[in-house]
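Peer 1: got a predicted structure here, sequence first:
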Amino acid sequence: MRWKNRPEGSNWGDFGDDDQLGRPNLIGTEQVLRGAREIRAGLSFCLSLPLDFPGDNKLNVRRHPPVLRPTVRDGLPYVNFPFARNEPGATDVVSDDQVLLSLQYSTQWDSLAHVGARFDADGDGVPESVYYNGYRAHTDVVGPIEYRADDGFAPHACGGEHSHADVLGIENLAVKGMQGRGVLVDLVAHYAREHRTVGYDDLMFAIDADGVQIERGDMLVLRTGFAEMVLEMNRHPDEAVLDSHCCALDGRDERLLQWLTDSGIAALAADNYAVERYPARPPATPGEHPLMPLHHHCLFKLGLPLGELWYLRDLAAWLRANGRSHFMLTAPPLRLPGAMGSPVTPIATV
């Protein structure tokens, strides 16, 4: 086994010593059938922003909008290309392109390789960089640089320019399919675009007010209005406005984190950036702590995938008009082996 200690409150090993899927294991045949039974009107809603939104790289300086380019052969770009120009009488015209894309730029899933922690998993008294179920940085999740804690996190070149999650990559969610019953909690209906850091009490108020039923294996989706503001800004995001509006979960609220554990949900997605409020409020007690406590709890401890920047306005309006909160959700990421996140085009069917 890779670990002797597991984090307090985690489920490491519960789905098997070598599990790479985490809480989506809870989406079984009954959960998929339960989602299918929510299809009564035969309507589908796209829950993705256009993948060139938010625009610029203001929300995250590392992530840039997608850049489309033609594929090239013999120095010739294949857009509006007379494909069989040497074949008499041939009429084919071909356009063929490629994309440079930050995988978590827009509507996305986080893989379980996205966020780990410094934790003494092997019980030797020295914390090491590990991910869900004890998988190791630099061994299982690799990149061109190794960061070592013993010399002040000085980077050490490992050779090459590539990164690869040999385990916990996004392809695990793709193979699973991420299809089952979705449950929407519409925070906008109760808090509008108020800048509110939503803890357990706030979330329970919205759930109870709308009579939302959440069951084991459901995928929970939260509407905050953030993605709608991003759309209104038309690829020119105003960070000051976005930072002062809309709900985000309080990752420091222990009751909220415990509810996420106890609820049995298989995935958590929202229409905002990061799902949780970032920066998080200071911890109640000094000492070591994660800067992204909800990511830490979900991805690192529970293997609970997080979706970000989903578009939910149209689905929310239809569900409220029809007195519903459940739907069939189909949201597989790209089957891109080794990727640590992926764009996604979720589809809700009602």
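Peer 2: Perfect, I can see it now.

Peer 1: please make it C-alpha for all contacts and neighbour counts, starting now.
Peer 2: OK.

Peer 1: what residues does stretch 195-210 touch?
Peer 2: 185-187, 190, 213, 244-251, 253, 255-256, 259, 277 (CA atoms under 8 Å, 6 or more residues apart in numbering).

Peer 1: please pick the buried ones from these.
Peer 2: Burial by neighbour count, 16 or more other CA atoms under 10 Å: within these this picks out 185-187, 245-251, 253, 256, 277.

Peer 1: restricted to strands, list those.
Peer 2: Those of the buried ones among the contacts of stretch 195-210 mapping onto strands are Val185, Asp186, Ala248, Leu249, per DSSP state E.

Peer 1: related to what we said a few turns ago, and the buried ones among the contacts of stretch 195-210, which is closest to Pro237?
Peer 2: The shortest gap between Pro237 and any of these belongs to His245, at 12.9 Å (CA to CA).

Peer 1: and the residue nearest to that closest one when sequence neighbours are not counted, how far from Gly287?
Peer 2: Leaving aside its chain neighbours, His245 sits nearest to His195 (4.2 Å; criterion: CA to CA, 6 or more residues apart in numbering). His195 sits 28 Å away from Gly287, going by CA to CA, to the nearest Å.

Peer 1: what about the two, which has more around it?
Peer 2: A direct count of neighbours by other CA atoms under 10 Å for His195 and Gly287 places His195 higher, at 15 against 6.

Peer 1: enumerate every residue touching the closest residue to Gly55 other than its chain neighbours.
Peer 2: Nearest residue to Gly55 in three dimensions, chain neighbours excluded: Arg235, at 3.9 Å (CA to CA, 6+ apart). With contact set as CA under 8 Å, 6+ apart, Arg235 has these partners: Asp52, Phe53, Pro54, Gly55, Asp56.

Peer 1: most neighbours out of those, which is it?
Peer 2: Within the contacts of Arg235, most neighbours by other CA under 10 Å means Pro54, with 27 neighbours.

Peer 1: take a look at this one as well, against the first:
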Amino acid sequence: MTEQTRWTHRPPGSNWGDFGPDDQCGRLNLITPEKVRQGVAEVHEGLAFCLSLPLDLPGGNVLNPRRHPPVLRPTVRNGKPNLNYRLIGDNPLHNDVVSDDLAVLHLQYSTQWDSFAHVGQMFDADGDGVPEPRYYNGYRAGYDILGPLLAEDAGVPAAGGMRSTSRAQALGIEHMAERCVQGRAVMIDLHAHCGDAREAVGYDRLMRVIDADRVTVEPGDMVCLHTGFAQALIGMGGQPDAERLERTGAVLDGRDERLLQWITDSGLSVLIADNYAVEAHPAAARDVCCATLPLHEHCLFKLGIHLGELWHLTPLAQWLRAHGRHRFLLTAPPLRLPGAVGSPATPVATV
């Protein structure tokens, strides 16, 4: 294979190569200037909604033991904390007081985007009969997505960063940021139909909700799923109750093949939810080898559809329902952090 032909055949149902052999944006390519104009046309009131949780929520590491709340601390200046620091220096006439800080962030702890380097699969892309770890459009683990050189480099770094070269040389979140992620979005209000209880939503249930609310999803639309999960997290005040959360809110049934086919056929550009993983996690067990997160496999690995998780959708969903609307302008770029496999987001909806 050459650099331009990372694969000789692609996974069934995937769109590898459809946007070009070296594409790293997937179905963001469907957010065209026309889709942006359609989003802007949905702005009637000039009201803006912040769709991000406070980035120190959910609190603790109940949802994921490997992800921890952000750490904020001042930088150091002349051996002292650079917070409320008086800039006297050599001139006693100076009267400036400055503060400067740093953050250690687990990039997918709170409201977030997944990049395509977040989830790959074992797949025989070169036809030699041996599956190897691959990501969207055939990008390769160990070559395009590099792991840490040392085990200790995989831990929480001190200020100043890791020593390793761990990064996504391809498929990093910066490619999403460069596309700005602005256009028309559609709200599907699962909470209004399913309530607070946990329910695995398959194709039939989703279609009943869409039909009841007269929701239309067109190619290039960004789809948001309101389940009430993030609102429940806010109510827990940074002390999440694991058992209660396991029973809270609708989740998509990633094992439902018709649901996955709808995601393919709808032409949606990104898929967003206010819950932890968009889909049931872990998915229902199977007797044959399969993905633990089949919707992640379908979206991130096969189709190049970015997933948004833990967004705060309740105030917006309630406003849209009260006003008989389901479409809005969404502006939601991630951090332009080269090589990152995920990113916090502070999305803004305008109606």
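Peer 2: Sure thing, it's come through. Given the structure is predicted, the values throughout are model-derived calculations rather than measurements.

Peer 1: hmm, back to that, which of the buried ones among the contacts of stretch 195-210 of the first structure sits closest to Val61 of the first structure?
Peer 2: Minimum distance to Val61 of the first structure across these is 18.1 Å, recorded for Arg277 (CA to CA).

Peer 1: re the thing from before, now render the ones in strands among the buried ones among the contacts of stretch 195-210 of the first structure as CSV, adding distance to Asn322 of the first structure.
Peer 2: Output for those, formatted as CSV (distance: CA to CA, whole Å):
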residue, distance to Asn322 of the first structure
Val185, 15
Asp186, 14
Ala248, 26
Leu249, 27
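
Peer 1: what do we get in the second structure for Gly55 of the first structure?
Peer 2: For Gly55 of the first structure, the equivalent position in the second structure is taken to be Gly59, counting by TM-score structural alignment.

Peer 1: from Pro70 of the second structure, how far out is that match?
Peer 2: Here the criterion is CA to CA. By it, Gly59 of the second structure lies 10 Å from Pro70 of the second structure.

Peer 1: what do you get for Asp22 of the second structure?
Peer 2: Spatial separation of Asp22 of the second structure from Pro70 of the second structure under the definition CA to CA is 34 Å.

Peer 1: apart from its chain neighbours, what residue comes closest to Pro11 of the second structure?
Peer 2: If you skip the residues right next to it in sequence, Pro11 of the second structure has Lys302 as its closest partner in space, 6.8 Å away by CA to CA, 6+ apart.

Peer 1: tell me the secondary structure at that neighbour.
Peer 2: Per DSSP: H, G, I helix; E, B strand; the rest coil, the secondary structure class of Lys302 of the second structure is helix.

Peer 1: so what's the aligned partner of Thr139 of the first structure in the second structure up against?
Peer 2: With TM-score structural alignment as the matching criterion, the partner of Thr139 of the first structure in the second structure is Tyr143. If a contact means CA under 8 Å, 6+ apart, then Tyr143 of the second structure has Gln169 as its contacts.

Peer 1: could you do Arg148 of the first structure as well?
Peer 2: Contact analysis of Arg148 of the first structure by CA under 8 Å, 6+ apart lists Ala154, Pro155, His156.

Peer 1: circling back: am I right that the match of Gly55 of the first structure is in a helix?
Peer 2: No: assessed by three-state DSSP, Gly59 of the second structure does not belong to a helix; its assignment is coil.

Peer 1: pretty sure it is touching Met236, no?
Peer 2: No: applying CA atoms under 8 Å, one finds Gly59 of the second structure not in contact with Met236, separated by 9.1 Å.

Peer 1: alignment lookup: Gln258 of the first structure to the second structure.
Peer 2: Taking TM-score structural alignment for the superposition, Gln258 of the first structure sits opposite Gln261 in the second structure.

Peer 1: with the first structure superposed, average distance for whichever helix or strand its match is part of?
Peer 2: With elements delineated by DSSP states H and E, Gln261 of the second structure resides in helix 257-266, which encompasses its position. With mean CA distance after the TM-score superposition for the first structure, helix 257-266 of the second structure departs from the first structure by a mean of 0.2 Å once superposed.

Peer 1: and that helix, what's buried?
Peer 2: Leu259, Leu260, Ile263, Thr264.

Peer 1: hang on, the earlier thing: what count of nearby residues applies to the residue nearest to Pro11 of the second structure?
Peer 2: When neighbours are counted by other CA under 10 Å, Lys302 of the second structure comes out with 26.

Peer 1: so how far is Asn91 of the second structure from it?
Peer 2: From Lys302 of the second structure to Asn91 of the second structure the distance is 62 Å (CA to CA).

Peer 1: just Arg321 of the second structure next, same as before
Peer 2: Noted for Arg321 of the second structure: a distance of 61 Å to Asn91 of the second structure, by CA to CA.

Peer 1: repeat for Ala322 of the second structure
Peer 2: 61 Å.

Peer 1: and if you look at Val119 of the second structure?
Peer 2: 55 Å.

Peer 1: neighbour count: these two, which is higher?
Peer 2: Looking at Val119 of the second structure and Asn91 with other CA under 10 Å, you find the greater number of neighbours at Val119, namely 18 against 8.

Peer 1: tell me if I am right that the more buried one is in a strand.
Peer 2: No: if the criterion is three-state DSSP, then Val119 of the second structure is coil and not within a strand.

Peer 1: how many residues are close by Met178 of the first structure?
Peer 2: As a burial measure, the neighbour count of Met178 of the first structure was computed by other CA under 10 Å and equals 21.

Peer 1: to which residue of the second structure is it aligned?
Peer 2: Here Met178 of the first structure is matched to Val181 in the second structure, going by TM-score structural alignment.

Peer 1: much appreciated, bye for now.
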